[in-house]
Each structure stands twice: as C-alpha cells, then as structure tokens.
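1. need the 3D shape of this:
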Amino acid sequence: MDFRKHILIVEDEPHIANLYREFIEEFDYQTSICLDGEQALSLFTTNPTNFDLVLTDQTMPNISGNELSSQLLKVAPSVPIIMCTGHSTENDKKTAIDIGIKHYLVKPVNLPDLVTVIDNLLKD
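-> Model prediction:
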C-alpha cells in the first residue's frame, strides 16, 4: 500500500504544473495535476480524502484560485492549501489567509522553498 502524501497541483500553465510535479515527486510525494479550477474541484470533491494538500495558482480561467480554495475548504476544511500568484499585494495575501489558505507564494516560486512549505504543512 502506498502511504506517500498526495498533492493536488492546480496550474493552468502545463509547463509550470509539470515543473512543480517533477520537483515535488523527487521528495517522494505523489502528485496529480489539474490544468483548471473546474477540473480540480470535480476531482477533489469526488474523493477529498485522496489529497493531503492542494497547491493552486491564483489566476486561472473560469475559477480563480481564491474561489477554488473556498469551495475545497467547504468540502474538506482541514486540507492545507498553498496559493501561488504572479502578482502580490498585501490585500491579496490577506484575502487568501482570510479564506483559509495556509501559505501564499509569489511566482516565480523557489522550488526548494516550496518543498519546505509542503513538508511543514504535512508534518504529522
């Protein structure tokens, strides 16, 4: 049986999603990628216990990272969410934290820092 932690990566730019996946999997995490928020919401709500953490982009077509996060937290209030954004203001960060997002990162994301954040959020 596979006991690795499972991370849902939600990123509308495939090359960035794959970059995250390749780096994160080097640290023995399992990953799934969704290229839009609607797909992620559908996958997550089908079986929320499959995922230990969500890594999402903020700016995506159809559903923003904030809206996606709000919906995911209604289904699984304890799931840690990391928001990545290409633009940052204190107001954006405050909104993310108010939603319940656990960590906020500005792109380009430093990959070793990302894994440190993931490790810290998934400590047992």
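
2. please make it C-alpha for all contacts and neighbour counts, starting now.
-> OK.

3. and the strands in the chain?
-> 6-10, 30-34, 53-57, 81-85, 103-106 (DSSP state E).

4. all helices for the chain, in order.
-> According to DSSP state H, the chain carries its helices in the segments 14-25, 37-46, 65-75, 90-99, 111-121.

5. out of those helices, deepest packed?
-> Sort those by mean neighbour count, taking mean count of other CA atoms under 10 Å, and helix 65-75 sits at the top with a mean of 19.

6. give me the contact list for it.
-> Residues from elsewhere that reach helix 65-75, judged by CA atoms under 8 Å, 6 or more residues apart in numbering: 37-38, 41, 44-45, 48, 56-59, 79, 81, 83, 96, 99-101.

7. second input sequence below; structure requested for side-by-side comparison:
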Amino acid sequence: MENHITLAKKLHVLFVDDERLIREMVSDMLSDTVGHVSLASNGQEGLDFYLNSLRPIDIVISDQTMPIMQGLDMLEKIKAHNPTQKCIMITAHSEAKYMLRAIEIGIENFIIKPIIFDKLDNILYDLALKIEQESQ
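-> This is a model prediction of the structure:
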C-alpha cells in the first residue's frame, strides 16, 4: 500500500472560506500536501462547484461563518447528495451547538481556528488513507 504522503498527493480538495487572504494562505499550504486544490468564497459557490465539478472532490474543507450560505448548511447539502463525502469544518466558534450539528451531519473533523497546519496535514493524511481503504 502507498504511504499516506503519496496518497494525499492524489487528493482533490475543495476549500471554502469567504476571506480571500485565508483562502490564499490555506490554498498555498494545501498545495504542498494534496494534488489539486479548488477554492470557493461562500457556501453557495462551494455547493455549486461541488455539484458541477468535472473532477471528483475527495475532501471538502469549509469555514462556518460566511455570507450567502453558512458552512454547515453547505456541508449538510453535500452530505445529503453524497453521504460518503469526507468533510472538515473550520470555525472560530467552539460552541457545542456547532460541533453537535457537525456530528449530526456526519462531518469527519472539526478544527477550531487558528488553523494549525501540521494538524490539518495529519487529518488530510488520515482521510487519504481512509479514502484509499474504502475504494478497495
């Protein structure tokens, strides 16, 4: 079996955040870890991209608080469309209501800001391994 770093390089990640600087910073970091990164600036844009992407998306990473459509609302719609979709929620809010809703929706991981990139890398490696195992 391939190692987790090689597996992560096969991933297509959709990162959704309304703050341009965060999108750029996280995109740069993700580009070092995964093979392909797509970006969206709000939940509606992320959902539209997800549903219309010609290249399958392996992992969706989303901020919670955004204009037009919140992150959890978008992820709930994505999970309804594809219950096996791997999702990571990133938020500045550590309130239990967000975490409980994320669990109910079936979100794989929940990260409280600020983003610690080593932790995100480890989550991506773990999900890459899980995706590989599920595909066999």
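
8. quick one on the thing from earlier: ranking the strands of structure 1 by burial, who's on top?
-> Greatest average neighbour count among these goes to strand 53-57 (a mean of 25), per mean count of other CA under 10 Å.

9. tilt between it and helix 37-46?
-> Compare the direction of strand 53-57 of structure 1 with that of helix 37-46 by axes from the mean of the first three to the mean of the last three CA atoms, to 10 degrees and you get 170 degrees.

10. strand 53-57 of structure 1 vs structure 2, average distance?
-> Mean deviation of strand 53-57 of structure 1 from its aligned counterpart in structure 2 after superposition (mean CA distance after the TM-score superposition for structure 1): 0.3 Å.

11. where in structure 2 does that strand fall?
-> Aligned by TM-score structural alignment, strand 53-57 of structure 1 falls on residues 59-63 of structure 2.

12. contacts for that stretch, please.
-> Identification of contacts with stretch 59-63 of structure 2 by CA under 8 Å, 6+ apart yields 11-18, 70-71, 75, 85-91.

13. starting at the chain centroid, how far to it?
-> Averaged C-alpha coordinates place stretch 59-63 of structure 2 at 2 Å from its chain's average position (CA atoms, centre = their mean, to the nearest Å).

14. okay, now Lys86 of structure 2: neighbour count?
-> Using other CA atoms under 10 Å, Lys86 of structure 2 has 24 other residues around it.

15. what residue of structure 1 matches up with it?
-> Under the alignment defined by TM-score structural alignment, Lys86 of structure 2 is paired with Pro80 of structure 1.

16. ok, its match to Pro108 of structure 1 distance?
-> Counting by CA to CA, to the nearest Å, the gap from Pro80 of structure 1 to Pro108 of structure 1 is 21 Å.

17. what's the answer for Phe23 of structure 1, then?
-> Applying CA to CA, the value for Phe23 of structure 1 to Pro108 of structure 1 is 14 Å.

18. centroid residue for structure 2?
-> Ile61 (1.7 Å; CA atoms, centre = their mean).

19. for the aligned partner of Leu122 of structure 1 in structure 2, the count of nearby residues, please.
-> When structure 2 is aligned by TM-score structural alignment, Leu122 of structure 1 is paired with Ala128. Ala128 of structure 2 has 25 neighbours, counted by other CA under 10 Å.

20. so what corresponds to Glu24 of structure 2 in structure 1?
-> Checking TM-score structural alignment: Glu24 of structure 2 goes with Asn18.

21. one more: Lys119 of structure 2?
-> Aligned partner of Lys119 of structure 2 by TM-score structural alignment: Asp113.

22. now its match: how far from Asp36 of structure 1?
-> Per CA to CA, Asp113 of structure 1 is found 24 Å from Asp36 of structure 1.

23. how near is Ala76 of structure 1 to Phe51 of structure 1?
-> Computed as CA to CA, the Ala76 of structure 1 to Phe51 of structure 1 distance reads 10 Å.
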